[in-house]
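[1] Pasted the sequence and its predicted model underneath.
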Amino acid sequence: MAGRMVVGSAALAGLVRPASESDAAGAHRMLPVLPELSGLLPNRGLRRGSTVAVTAGQPAGNGGTSLVLALLAEASRSGSWCAVVGVPTFGAVAAADLGIALDRLALVPHPGPEWATVVAALIDGVDVVVTTVPKAVTTSVVTRLAARARQRGSVLVPYGEWDGADVTLRVVRGNWEGLGQGRGRLRRREVTISARGRGAAARPKEIRVWLPGDRSARTGARGATPPESAPSVSRRTSLTLVSP
């Protein structure tokens, strides 16, 4: 199971053209997100032309990648094209479990030195473009890509520090659940996500969610069914809101 792997400029151009031509939702200025995340964003969705940065905080690996997947899920499920650039360890199975349509997902795991060119080309024809942020990226490149997203109506989602984003979502902390006294499996993770931005997003917000979540457990309630014994209702998972 994998998304559409993109290698070389010819393949990239071939992807961008059909993505642009088949965008039935192009007239809509807001792409949907999962209900649990909607309260973090102005107008409760991903506004076309905006830049929404995701940062994982410390320690590394505390839920940032899962948050990126969750951010894409509803837009992808609704018909939008998505692209992920510079994430060679991207988990296609995890993406599919959250509802991301792999047949409308482009993967560029190793963009190389032409990173900015690749991202700019995808912005031209893909609804949501996720990209890791190179350490050496300059302010002028950041400004140029954000301006291109505004012009083309794409949502740019930098995964890493990005100055000037309209909204920055940060995983403040995260705790795994499922391990008992030295045994068991990691079942789910409670993460705290903060949002801060500009304009309508200037007021800081924070929520706690189970990530990826368990549909069968009662949310935010003491004495909820333990994840180990909860019945499985679906292979597809979602976020579960714990506290706004």
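    Noted; the coordinates are in hand. Numbering: from 1, shown residues only.

[2] When you work out contacts or count neighbours from here on, use the C-alpha atoms and nothing else.
    Noted.

[3] Could you give the number of residues near Ala116?
    If you count neighbours by other Cα atoms under 10 Å, Ala116 ends up with 18.

[4] And the one 3 residues further on, by the same measure?
    Other residues within reach of Val119 by the criterion other Cα under 10 Å amount to 23.

[5] for Asp103, same thing?
    12.

[6] Against Val171, how distant is it?
    Noted for Asp103: a distance of 28 Å to Val171, by Cα to Cα, to the nearest Å.

[7] One more: Pro42?
    Taking Cα to Cα, one finds Pro42 at 18 Å from Val171.

[8] what about the two, which has more around it?
    Legend: neighbour count by other Cα under 10 Å for Pro42 and Val171, higher for Val171 (25 against 17).

[9] Run the chain-centre distance for the helix or strand containing that one.
    Val171 is part of strand 167-179 when elements are defined by DSSP states H and E. When distances are taken as Cα atoms, centre = their mean, to the nearest Å, strand 167-179 is centred 14 Å away from the chain's centroid.

[10] elements contacting the helix or strand following it?
    As assigned by DSSP H and E, the chain's next helix or strand after strand 167-179 is strand 184-197. Helices and strands touching strand 184-197, by 3 or more Cα pairs under 8 Å, 6 or more residues apart in numbering; DSSP states H and E, are strand 167-179, strand 205-211.

[11] and the ones you listed as TSV, adding distance to Val16?
    Formatted as TSV, those follow (distance: least, Cα to Cα, whole Å):
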stretch	distance to Val16
strand 167-179	26
strand 205-211	32
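
[12] Among these, single out whichever gets nearest to Ala56.
    strand 167-179 (5.0 Å; Cα to Cα).

[13] relative to strand 184-197, how tilted is that closest one?
    Counting by axes from the mean of the first three to the mean of the last three Cα atoms, to 10 degrees, strand 167-179 lies at 160 degrees to strand 184-197.

[14] Give the other helices and strands that strand 167-179 contacts.
    Right, strand 167-179 is packed against strand 52-55, strand 184-197 by 3+ Cα pairs under 8 Å, 6+ apart.

[15] And here is the other one:
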Amino acid sequence: MAGRMAAGSAALADLVRPASGTDPAGAHRLLPVLPELAGLLPNRGLRRGSTVAVGPGHPARGGSTSLMLALLAEASRAGSWCAVVGVPTLGAAAAADLGIELDRLALVPYPGPEWATVVAALIDGVDVVVTAVPGTVSASVVSRLAARARQRGSVLVPYGRWAGADVTLQVVRGAWEGLEQGRGRLRRREVTISARGRGAAARPKEIRVWLPGDRSTRATKPTPSRRTSLTVVGK
């Protein structure tokens, strides 16, 4: 089964690479992100060949899955293919609500024990590859997948704890809006997202955004005494 899954992912990558139109000369090295999230990234976009992790947030805060999807939305609308591996609870309706083009989204909910092989195959042809991190991952696997993303010009988005990412996003606070006096409907969530990484991303950043967004982002500076990191929306 794992072999068939990897073969299927490789076949998908072969079909997607020409469809995405990736420039082998590297003329278009940045994939766009929502304006609300651009300030968290050192290049204000997803740099091809980079690893941008969405770290695990506190279960009570939530918001990690929404953050992960929001990170893909603008690139998807601009014509890039995206893949999400190992997130069986991800719903197409939620992805569409956050702006992802479903005809350019590949889902691999159950990659099997050879998940790293499946992810590597998708990196070969898909612009942005999200993968849930299955527990503890060896340093050799981390290095191998990051190197493959650099070589192929894809963006690797680990969804969970991942050592050595160029940038790690994490939801540190969140509050729902919509309920009034015990009734109403949960409509959107205000989340505080922090970012920390290496090189140009070493200086911590923090913003507050609405997910789903309404373009009313408010940027804030983290206090010196507080550790900040980036977390993706999740259950």
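    Good, I have the coordinates. The model shown is predicted, which means the values in this text are computed figures rather than measured ones.

[16] Okay, the residue most central in space within the first structure and Leu98 of the first structure: tell me how far apart.
    In the first structure, the residue lying closest to the centroid (Cα atoms, centre = their mean) is Val68, at 2.3 Å. Remark: distance between Val68 of the first structure and Leu98 of the first structure (Cα to Cα) = 11 Å.

[17] One more: Ala92 of the first structure?
    For Ala92 of the first structure relative to Leu98 of the first structure (Cα to Cα), the value is 10 Å.

[18] if we can go back for a sec, quickly compare the helices and strands packed on strand 167-179 of the first structure and say which is most buried.
    strand 52-55 (a mean of 26; mean count of other Cα atoms under 10 Å).

[19] Give me the mean deviation of that one from the second structure.
    Taken over the aligned residues, the distance from strand 52-55 of the first structure to the second structure averages 0.6 Å (mean Cα distance after the TM-score superposition for the first structure).

[20] What span of the second structure is that strand aligned with?
    Mapped onto the second structure using TM-score structural alignment, strand 52-55 of the first structure spans residues 52-55.

[21] What is the neighbour count of the residue lying closest to Asp97 of the second structure once chain neighbours are set aside?
    In this structure, Asp97 of the second structure finds its nearest non-sequential neighbour in Pro212, 7.6 Å apart by Cα to Cα, 6 or more residues apart in numbering. Number of residues near Pro212 of the second structure (other Cα under 10 Å) recorded here: 17.

[22] and Pro212 of the second structure, what does it touch?
    Contacts for Pro212 of the second structure (Cα atoms under 8 Å, 6 or more residues apart in numbering) come out as Ser66, Asp97, Leu98, Arg188, Arg189.

[23] what about Val130 of the second structure, neighbour count?
    Neighbours of Val130 of the second structure (other Cα under 10 Å): 27.

[24] Which secondary structure element is home to it?
    strand 128-132.

[25] Give me the mean deviation of the helix or strand following that strand from the first structure.
    Using DSSP H and E, the helix or strand that directly follows strand 128-132 of the second structure along the chain is helix 139-152. With mean Cα distance after the TM-score superposition for the first structure, helix 139-152 of the second structure departs from the first structure by a mean of 0.8 Å once superposed.

[26] buried set for helix 139-152 of the second structure?
    Val142, Leu145, Ala146, Arg148, Ala149, Arg150, Arg152 (16 or more other Cα atoms under 10 Å).

[27] That one - contacts with which helices or strands?
    helix 115-123, strand 155-159.

[28] can you redo those as CSV with distance to Val130 of the second structure?
    Formatted as CSV, those follow (distance: least, Cα to Cα, whole Å):
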stretch, distance to Val130 of the second structure
helix 115-123, 8
strand 155-159, 5
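
[29] for the ones you listed, which one ends up most surrounded?
    Of those, strand 155-159 is the most buried (mean count of other Cα under 10 Å), at a mean of 28.

[30] Give me the mean deviation of it from the first structure.
    Strand 155-159 of the second structure sits 0.3 Å off on average (mean Cα distance after the TM-score superposition for the first structure).

[31] related to what we said a few turns ago, Ala92 and Leu98 of the first structure - which one has more neighbours?
    Higher neighbour count among Ala92 of the first structure and Leu98: Leu98, with 25 against 18, using other Cα under 10 Å.

[32] OK, contacts around the aligned partner of that one in the second structure?
    Counting by TM-score structural alignment, Leu98 of the first structure corresponds to Leu98 in the second structure. By Cα under 8 Å, 6+ apart, the contact set of Leu98 of the second structure is Ser66, Leu69, Ala70, Ala73, Pro212.

[33] contacting residues for Arg202 of the second structure?
    To be clear, residue 202 of the second structure is Ala; Arg isn't right here. Arg196.

[34] still on that earlier bit, list of residues touching the strand holding Val130 of the second structure?
    With Cα under 8 Å, 6+ apart, strand 128-132 of the second structure has contacts from 72, 80-87, 119, 122-123, 154-160.

[35] Swap in 6 Å and give it another go.
    Here strand 128-132 of the second structure makes contact (Cα atoms under 6 Å, 6 or more residues apart in numbering) with Cys82, Ala83, Val84, Val85, Gly86, Ser154, Val155, Leu156, Val157, Pro158, Tyr159.
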